[in-house]
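> from the sequence below, what's the structure:
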Amino acid sequence: MTAAETLPDACPTRRNLCATLLALPLALATRRTFAATALPAGGGWGVDLASISPGTKPGDDFYEYVNKGWMDTATKPDGYSQYGEMNAMFLRTEARIRAIIETAAREPAGSCKLADLYTSYVDVAAIDQLGLQPIRADLDAILSITTLDQVAQRMAHPMSHTIAGTYVFLDAGDTRQSLLHIDQQVANGRVVGLPGAIYYASEDPKHATHRLAYQDYITRTLDRAGLESGRAIAASILALEGRLAAGMWSREQLRDRKLNYHRMSIKALAEYAPGFPWQSFLQATGYPPVETIVLNTDTAIRAAARIFAETPVATWRSYLAFHWIHNHAHLLPAAFQDASFRFYGTELYGLTTRRSRADRGIQFVSQNLPELVGARYIEQFFKASDRDAIEAMAPFMKQAFRVRIQQASWLDQTTRTTALAKLDKMGLRLGYPDDLRDYSEVEISPVDPIGNLHRLKAAQVELDAGYLADPQRPYRWHLPPQSVDGSYSPQLNSVTFPAGLLQSPAFDAAADSAVNFGAIGAVLGHEMAHGFDDQGSRFDDNGNLSDWWTPLARAAFDKRTDVLVAQYSNYQPLPGMHLDGRRSLGENLADLVGVTVALEAYRLHAAANGIDTAAVRDGFSGEQRFFLGWAQLWRTLHTEASLKSETEQGYHSPARYRVNGVVKNLQAWYDAFNVGSEDGMFVAPADRASIW
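Coordinates of the predicted model:
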């Protein structure tokens, strides 16, 4: 799928530097008014009371109890196989960005980069008229390749498919310096054309059908471009990708931070992964020469390097040419765009309607000039009082987490001391940075969408190269202000919460504090918890990979997380299809700890501000309202296909289990809703998961 047409199930490419809150499906539209505007606050305090089901006992299915009215009446937008409140928040943000860009478009031509980039994307008549001319020189260069060195050089382009991606980030072994990293995870979506290894190897009839359709898509794409095509060429590309996919790491391996850290010299790289011309590749990336790199996904890249050497240049030419066309399809004539959607949208995900060109243009601009959009977003839609309100919650979250660490009886004092130091040093970046980029160094033309994209990619490489030269240079926020997402970076030991996430139903400065702590507070706690989950806990208070836990503390931690793994592995979103509790452990743990810490923070906040948590509003106590806020935030409509995909491949559990899987482990929830052993969700205290 092209970048501007990200499918709801397709997780955007993530560098191996942060744990994210969401694999966020993008929203389009819905018939319920609150999807496009702020959620109507039930009783004026932030919960949609009309969706609560009086016919469902909270203890039987809390997710349904809170959200049944919404699930019965909400409509999933065209073009989306799953849709929830986070999507509605994105839609609201997108509408705001649209207003920003439409206003910018009234400025004189050439005076506003936002308007010029948007115009270049939505002027389909000009795009159709140009045909393949914008990429013809690149295609000719690809088709003239005669050596494997030249193949590797072409793979270094950020718009090319490749066996390895590159990025610059802190050295996890010594965060006082930055190093060039090489891995396949950063090139996710640019190694093979199908969503994962299972699509190439599975005997499932659906996957076999997908393979045939993909082969046909390759054939027709090459033919449409006037290049040598035929099923034999498409079959060779499919076979090559099948071999590459077979060596790619599983999602469990990709989560393993230690496994993803292999520091070595360039000479050692050539010896470890022979068969790939590393010097030629690295010189073509645009980064300055380096002596040392970090090789992530090392065995996958070693296997790919061997395949690289064994594969004829002619096959690599076809692979590169096809993917070069496909990776630019959203900026090519309609025939290429339509064919891409028919395969990636309809064939793989069952979608029949795509987002409008204007909607995709908004997304394209926001993705490629994110900080320029962000500057106008915060000026118009994020008040200083909003930032003040979320920053006022932060100290209570840190204080609550400190209490949980101090009270964890399974921690020895040595481990506890470093854990507290790590918490104290943890940065909470809320709302937006004060030094947003203006992209003055990048030329943006209203008639050159592909050139614009290439120049922006090159500018990003140059920006990132600066970190190699200056170890003290602070890293920019990787999530711009308008992002409806949050993240935690273990190397930076920092949580990032952009303004786009700070809106209802996640956060409203005017809402009940119980709901805010139950929603955005728990989300903030989720990201903080990633610093102490099964992977984040491997980084010390300075962000370095370090075995700072004693063996006894680690064993106690693993024993507790094993309970959570077993619980989630027992859930069946679809008949006979279980969740993988080990793969999703980090996110499930973060949800549980996030809610636990946020509840503690709410109690601390209430005590500090003279709030009676037992006081009732519209029939609900403060702690009940807290849990309502959590459950409401995750309400989601799924298709069977999206649920299947999330179950098979997702790091995050489906929405129902993000709610029910958490609350059934918390005694405060049992107390708040009078849940007893006769209720369907009851778990005996001895069998509940408890981390912090």
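> please count neighbours and contacts with C-alpha atoms only from this point.
Will do.
> and the strands in the protein, which stretches?
In the chain, the segments counted as strands under DSSP state E are 19-20, 82-84, 165-171, 174-183, 263-265, 292-295, 427-431, 487-489, 494-498, 636-638.
> Throw those into TSV and include distance to D547, thanks.
Below are the strands of the chain laid out as TSV (distance: least, C-alpha to C-alpha, whole Å):
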stretch	distance to D547
strand 19-20	20
strand 82-84	39
strand 165-171	16
strand 174-183	14
strand 263-265	17
strand 292-295	19
strand 427-431	22
strand 487-489	18
strand 494-498	20
strand 636-638	39
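> so for F341, which of those sits nearest?
Smallest distance to F341 across the strands of the chain (C-alpha to C-alpha): 17.2 Å, for strand 82-84.
> neighbouring contacts of the closest one?
Contacts with strand 82-84, where a contact means C-alpha atoms under 8 Å, 6 or more residues apart in numbering, come from 8-9, 25, 27, 76-77, 634-639, 642.
> could you redo the last one with a cut-off of 6 Å?
The contact list for strand 82-84, computed with C-alpha atoms under 6 Å, 6 or more residues apart in numbering, reads 76, 635-638.
> show me which pair in those residues is furthest apart.
Among these, K76 and R635 lie farthest apart (C-alpha to C-alpha), at 12.0 Å.
> distance of G431 from L22?
As for G431, its distance to L22 is 17 Å (criterion: C-alpha to C-alpha, to the nearest Å).
> for the comparison step, fold the sequence that follows:
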Amino acid sequence: MKTTLLPLAAALALAIAPTLNAQDAHCLDAACSLQALLPENVDMSATASASADATVAPKLGTWGIDTAGMDRSIKPGADFFGYVNGNWAKTTQIPADRSSYGGFAVLRDLSEARVHKLVESYPADPSKGDDASKVGALYRGFMDEATIEKLGAKPLKPSLDAIRAVKNKTQMAEVMGRSMGGYGRSFIGLSIGDDARDPEHYALYMSQSGLGLGDRELYLDPKFAPQRERYQKYVEQMLQLGGWDKPAEHAAAIVALETKIANVHWTRAQSRDRDKTYNPVQVAELDAKAPGFAWGPFLKAAGVDKAARAVVRQDTALPKLAQIFNEADLDTMKAWEAFQVIDQASPVLSKNFADANFEFRSKFMSGQPQQRERWKRAVAFADGAMGEAIGRDYVQQYFPAESKAKMDSLVANIKEAMRARLGQLMWMSDATRAEALTKLNSFGLKIGYPEKWRDYSGLKVVAGDVYGNAERSSQFEWAYDVSRLGQVTDKLEWGMTPQTVNAYYSSVKNEIVFPAAILQPPFFDPDADPAVNYGAIGGVIGHEITHGFDDQGRKSDGKGVLRDWWTKDDATKFEAQADKLGAQYESYDFAALPGVHINGKASMGENIGDLGGITLGLEAYHRSLGGKPAPVIDGFTGDQRVFLGWGQVWRTLMRDDALRQQLVGDPHSPGQIRAFAPLRNVDAWYDAFGIKKGDALYIAPEDRVRIW
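Next up is the predicted model:
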């Protein structure tokens, strides 16, 4: 299934590479994908020492904390984010070519600069057949604006002609099926991933799809009327650019159609429930269970007709989507499909298409004033198509062996902290505890880069054919996925490239993964004070480990099998604490967005991960001291430095529109909330900074959430 988890994927409008399964893999940050180079362009002098070489990692202060960026006039108990990051926030501006800025942005800019340097060094002759030449051709083809402008809308013609030729609903279903490996879309999304009940094999998944705005709430909530109105104008604009007839009339009909689809979609909270979203069905029964959709032609066109079984995520939505398909006007559906193609392809087309896409998707929806420079978009394009090919060179130049060794030690210490906490939990029964310890012992670990690299020899790259290269890349990835249907899962495969600034936990593989690019300041600095590292990367490690035991990750056992291994009483106690945590997050107000709040249930897993992350990071730091007292540095105790390390990681500035988008469609709470929200439930934070009743962030001990 094509996803919109990633701003890059949305910007390129292509699922050029297989994205992580949003339900079975939990990422640290919102940018969660195989290729996660975001549109970031950071002035690192705002955060760290300026460097003439943009490929050199930043340094933060002398021991890992940018003390100049703190605002010590703010009481930690009044505003911990401001205390840790106040001066940085006051003196920093969000660059014009992005919608947000923060700690992640520094490293994403660094990774982007490094990848840029690599792709600039590659030849651009794909006829040679080697990976470097293909990557070079992808990059330089995107940079060739003159050729792209000369082509204008011509690259769209074959795709739009195929849609125009559709004469009935069966042919429409076939077009939707073919879109799985190229431009276009369907009301039903398809993906191939590890089977949650049989993690040793791949399975076909079906999910609700069809919304150009992404989330159902943008169609149904009255406060998003401006977004809907602007979206309709955008649909009309793109149809007009693509030469589709009656653009205004069709745009209105398309928005009305998508609103019907939104009405039957599950909510984000419902769609992350791993029990309710595992609904196996025999493919032969689809016509009876969801009549009105041409299932056979659809699946055959997608290349997955050999699958005898599929796992349906939103099972009650499926028959309703089939009914909408059956009842929809054919001309409206053809226009809808044409818009999907044009919208997705626009970033690789001439300036009028690319600018229109930017003006709506980035500027209006996320508040980003300026489009990214061409070379940045070209880097993202090449990286999206052949990320692991670039990754091989990236790790050779930018990932020292000692970083991997130190991470191995840190992870081992965090796991021991989790083991200790599991042994101390008063609310957990011995039966559940034994299963939890078994799962912890089974955790896999991947650091830096994969042992086995992707083979791109089957990907055809043609010099100067940007549109075709993008389409062939998408087809290449889909064919790769389809070939694995029913096969044994590849345990060595990674869901992110080494140059990705992120981390994740996979429920079905029961493993935590840390790409090379995140193992740098502010997350990890081998020269920094250990307490800071335990609060920063230690908190990240703890966050990912905790995902194995959060409200959804806990539903899989040590082998990655989706099954209930909790006693009923333990599950009830856990859920009560989780609900309490969700209520805390939903209570936060955003002055610029009255009435818009964090969705406590949709963000539950990430919020539990943050609470577990800092708790485990602190415990592991204490254990690392070996009974010796922690040193005091610049007047800060060891515990204070752990919490400073955590708060500094979540430096975040966001434009109002970007904040709205995150609150509506992302499972992660905003960074400025993550900096302090979990700490309010950690007793040691109160002791470290002398936070007392009457302070704004104070929570009474009996009301603090106690999970791990």
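> returning to what we had before: which of the contacts of strand 82-84 of the first structure sits closest to V66 of the first structure?
For the contacts of strand 82-84 of the first structure, the nearest to V66 of the first structure is R635 (8.8 Å; C-alpha to C-alpha).
> separation between the closest one and G84 of the first structure?
From R635 of the first structure to G84 of the first structure the distance is 6 Å (C-alpha to C-alpha).
> what does L589 of the first structure give?
Using C-alpha to C-alpha, L589 of the first structure is found at 21 Å from G84 of the first structure.
> again with N368 of the first structure
On the measure of C-alpha to C-alpha, N368 of the first structure and G84 of the first structure end up 25 Å apart.
> neighbour count: the two, which is higher?
Higher neighbour count among N368 of the first structure and G84: G84, with 24 against 17, using other C-alpha atoms under 10 Å.
> and the more buried one? What does it align with in the second structure?
Correspondence of G84 of the first structure to the second structure, assessed by TM-score structural alignment: G102.
> for L238 of the first structure, same thing?
L238 of the first structure maps onto V255 in the second structure, by TM-score structural alignment.
> ok, that match - how many residues close by?
By other C-alpha under 10 Å, 21 other residues sit near V255 of the second structure.
> distance of it relative to E236 of the second structure?
Here the criterion is C-alpha to C-alpha. By it, V255 of the second structure lies 10 Å from E236 of the second structure.
> one more: E174 of the second structure?
Relative to E236 of the second structure, and taking C-alpha to C-alpha, E174 of the second structure is found at 25 Å.
> likewise for E451 of the second structure?
From E451 of the second structure over to E236 of the second structure (counting by C-alpha to C-alpha), the distance is 48 Å.
> more crowded one of those two?
Counted by other C-alpha under 10 Å, E451 of the second structure and E236 do not tie: E236 has more neighbours, with 22 against 9.
> what's near enough to touch that one?
247-248, 251 are the contacts of E236 of the second structure under C-alpha under 6 Å, 6+ apart.
> 8 Å - rerun?
247-248, 250-251.
> ok, now K446 of the second structure?
Neighbouring residues of K446 of the second structure by C-alpha under 8 Å, 6+ apart: 511-515.
> identify the residue of the second structure aligned to I293 of the first structure.
Here I293 of the first structure is matched to A310 in the second structure, going by TM-score structural alignment.
> isn't that match right up against Y278?
No - using C-alpha atoms under 8 Å, A310 of the second structure is not in contact with Y278, being 9.7 Å away.
> to which residue of the first structure is L562 of the second structure aligned?
Checking TM-score structural alignment: L562 of the second structure goes with L545.
> separation between its match and G525 of the first structure?
The value you get for L545 of the first structure to G525 of the first structure, if C-alpha to C-alpha is used, is 22 Å.
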